[in-house]
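Asker: I would like to see how this sequence folds:
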Amino acid sequence: MSYTPRHKEQTRQRILQAAAKLFCSHGFDRVTLNQIMKKANMTHGAFYAHFSGKSSLYEAAMQFATSNAFWARDDKQTEGKETHIKALVTRYLSWGRNDKEHPSPLEFLVTDAAHKEEKVRQAYQACFDSLVERLTEILKKRGNKEAEALAEETVVSLVGTVAIARSFDKPLQTDFLKRAQERIVNRLNGTAKC
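Answerer: I've put the predicted structure just below:
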């Protein structure tokens, strides 16, 4: 049976969406192809029709997740306003709970940044770079002369905050995230017109 190109692309998208959700929640090592295909409600045969292995799926899934993450979307109404910076930081520090359909890969994959497989590390780096570029654009539009350095510093702070907060109990975690959000937003707003 021959499938249409449209059907093949829809199948690929279902696999990518399932993989992105699982990888973003659990990381590369803790997710199996069986779990991904079960979540996509498909067979292993469908997997091998689109991907050569788990690493190539991870790479494609992270590109998919990055392109659909909240920071990749343009919000023309708030892009230059103070509220956009705060919304970006708040959403990131909420660990994707506000965006279950399109989780942010950087929220959970700190362990994948130093993975033994080069494709996994490169996919993580691409996600990191994407968030830095997006934040740099926003800061440049706001007149920040050191936008790229501040954007990189901010992304490192966000990723580190989430990594540390995940080890805390709920009450401490909530307070820690709230304090971090306030510090990061104040830093971004305090230097926005430099």
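Asker: Only C-alpha atoms from now on, for both contacts and neighbour counts.
Answerer: Noted.
Asker: Tell me where the chain has strands.
Answerer: In the chain, no segments count as strands under DSSP state E.
Asker: Which parts of it are helices?
Answerer: 5-26, 33-39, 44-48, 54-68, 82-93, 118-141, 147-165, 170-190 (DSSP state H).
Asker: any idea which of those is most buried?
Answerer: Comparing the helices of the chain by mean neighbour count (mean count of other CA atoms under 10 Å), helix 54-68 ranks first with a mean of 20.
Asker: chain center to that helix: distance?
Answerer: What separates the centre of helix 54-68 from the centre of its chain is 10 Å, taken as CA atoms, centre = their mean, to the nearest Å.
Asker: another one to check against the first:
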Amino acid sequence: MRYPPEYKQQKRQELLQISGQLAKKHGFAATGIDSFMKAAGVTSGAFYSHFSSKHALFKALIETELQHSFSQWENNPHQTAAEWIDFELDRYLALSHLKHADQGCVLPALASEVARANEDIKQSYQQELLRGHTLFTQYLGCSDKAWAMLCQLAGTILIARAIPDPMLQQQILEANKTVMRQYLHHFSQ
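Answerer: The predicted structure follows:
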């Protein structure tokens, strides 16, 4: 059976999306190729028609996931720094993001695995993260503030996810929104 030319690319994107969800929920290293492919509804053999190795899947997944995060940041509908900051704080530091790692940002979910990966994956991660940093710098007017906000967002979600008490989770989210707003609005005036 012949598939249209775009079929392979569409299937690859579908595999990346499903693999990203599983990896963000269960960890990349802890999830085998069979689990990724089963979730995608394809055979493990089909994996090799899209990726040469699990390493290649991880690299493509990190690139795709960070591009998705960049797209969300880029599509923030606000133009002023204050409104842009408020929107991102409310969107990112939300209970829905906290509770649904599989649908959220790759930074709090897989950064520790990237840190243990080889140089090739780290370089891809850095390249895509720098795009996000550039966008944050554009709105915040300062490279250091951009790094601080990116790290604060991801770190808040990472720490709050490890807390079993829902009320404490909410307190962590709200405390970080408040402090980040005070800090960033103070310097954007």
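Asker: Got a TM-score for the two of them?
Answerer: Remark: TM-score between the superposed chains equals 0.84 [TM-score structural alignment, normalised by the length of structure 2]; 186 aligned residues with a CA RMSD of 2.5 Å.
Asker: before we move on, back to that, a markdown table for the helices of structure 1, including distance to residue 101 of structure 1?
Answerer: Output for these, formatted as a markdown table (distance: least, CA to CA, whole Å):
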| stretch | distance to residue 101 of structure 1 |
| --- | --- |
| helix 5-26 | 8 |
| helix 33-39 | 13 |
| helix 44-48 | 21 |
| helix 54-68 | 9 |
| helix 82-93 | 13 |
| helix 118-141 | 17 |
| helix 147-165 | 19 |
| helix 170-190 | 22 |
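Asker: Could you say which one of the ones you listed comes nearest to residue 102 of structure 1?
Answerer: helix 54-68 (5.8 Å; CA to CA).
Asker: which helices and strands does the closest one pack with?
Answerer: helix 5-26, helix 118-141 (3 or more CA pairs under 8 Å, 6 or more residues apart in numbering; DSSP states H and E).
Asker: Which among those is found nearest to residue 69 of structure 1?
Answerer: Residue 69 of structure 1 lies closest, by CA to CA, to one member of the helices and strands packed on helix 54-68 of structure 1: helix 118-141, at 9.3 Å.
Asker: From the chain's centroid, how far away is the closest one?
Answerer: Per CA atoms, centre = their mean, the centroid offset for helix 118-141 of structure 1 relative to its chain is 9 Å.
Asker: cool, stretch 62-74 of structure 2 as well?
Answerer: For stretch 62-74 of structure 2, the distance to the chain centre is 7 Å (CA atoms, centre = their mean).
Asker: One more: stretch 83-91 of structure 1?
Answerer: Using CA atoms, centre = their mean, the offset of stretch 83-91 of structure 1 from its chain centre is 15 Å.
Asker: Good, we can wrap up now.
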